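Asker: Here is a sequence together with a model predicted from it:
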Amino acid sequence: MSTEITRVQAPRGVAASAHYSHVVWGSGRFVAVSGQCAFDERREVVGVGDPGAQARQVFENLRRCLAEAGATFDDVVKLTYFVTDIGHMEQVRIARDEVLHPDRLPASSAVQVSALILPELLVEIEAYAILGEDAP
């Protein structure tokens, strides 16, 4: 069961963004999901050289991790994106939009990094979620 989560895309005096909420809060059980990369279940990299394919795999891994805690993307309050090229963010957003409801966008940060754990990896994403206090 999801908790009541409040999302504010444009606090007074702050420019709105169509891509994230500036402020998100709720009460309940906190869930932190470690940064996920484009690994399949055999730890093989999916989508070498393709940031869109990697992002889709990352969101699938996040979905599986959230499900393990009884959460869904509706419970996510914060995403942090690490990309090796900020130009990959357009493809990452397309993949994100396939799993997130446009009225339930979490707070977000995007950071370009010089490298991830393997040179083939282009995208890593971590997530924070809040579940209702009565969630399993």
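Answerer: Thanks, I have it.

Asker: rest of the way, CA atoms for contacts and neighbours
Answerer: Will do.

Asker: Any buried residues in the longest helix seen in the chain, and which?
Answerer: Secondary structure of the chain per DSSP state H: the longest helix is helix 51-68. Going by neighbour count (16 or more other Cα atoms under 10 Å), the buried part of helix 51-68 is 51-63, 65-66.

Asker: What residue, apart from its backbone neighbours, is nearest residue 127 spatially?
Answerer: Nearest residue to residue 127 in three dimensions, chain neighbours excluded: residue 79, at 4.6 Å (Cα to Cα, 6 or more residues apart in numbering).

Asker: take a look at this one as well, against the first:
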Amino acid sequence: MKITRFNPEGSPAPRQYHHVVIAEGARRTVYIAGQVAYDEHRNLVGGNDVVAQLAQVLVNLDRALVAARCERTQVMKITTSVVSYTPEQADGILGAIGEFFPAEHRPVNTLLGVERLAADELLIEIDAIAVCAAT
């Protein structure tokens, strides 16, 4: 099995991890690190609004998928971590995620309420696992 680790061009510089890990065999299993609301210059996008931050998280997730030569339909699982999550936030968060993934190809999702993420300004993070065609 061949394993490739890299960071997509335009992604914020990671600290001690890779944004994408690909395990290739008959199929490629792609592991995408938790994506947060930083732009490519590591500037926070979305301020103190979890849904606004989520929009940038999904931009970053899409960038990682494209760089790994995967499609949204090939994402099998995501984990969504939300700081100080309350059930009242579900519609906004799950609605945005639902618009990102095609209805018939939505991945399983574990939604976690967490105390904090890697930096105080971050409110939401999504990591993903995709199974893509071998290249």
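Answerer: That came through, no problem. From a predicted model like this one, the values you see are computed outputs, not experimental measurements.

Asker: before we move on, the earlier item: residues in structure 2 matched by the longest helix of structure 1, start to end?
Answerer: Helix 51-68 of structure 1 corresponds to residues 50-67 of structure 2 when matched by TM-score structural alignment.

Asker: hmm, back to that, relative to helix 51-68, how tilted is the one helix or strand the residue nearest to residue 127 of structure 1 maps to?
Answerer: Element membership for residue 79 of structure 1, per DSSP states H and E: strand 76-83. Between the axis of strand 76-83 of structure 1 and that of helix 51-68 there is an angle of 150 degrees, by axes from the mean of the first three to the mean of the last three Cα atoms, to 10 degrees.

Asker: Which secondary structure elements does strand 76-83 of structure 1 sit against?
Answerer: Counting contacts by 3 or more Cα pairs under 8 Å, 6 or more residues apart in numbering; DSSP states H and E, strand 76-83 of structure 1 is packed against strand 23-26, strand 107-112, strand 123-131.

Asker: repeat that for 7 Å
Answerer: Counting by 3 or more Cα pairs under 7 Å, 6 or more residues apart in numbering; DSSP states H and E, the packing neighbours recorded for strand 76-83 of structure 1 are strand 107-112, strand 123-131.

Asker: which residues are contacting the longest one?
Answerer: Read it as strand 123-131 of structure 1. Strand 123-131 of structure 1 is contacted by residues 1-3, 26-37, 51, 54-55, 58, 71, 75-84 when judged by Cα atoms under 7 Å, 6 or more residues apart in numbering.
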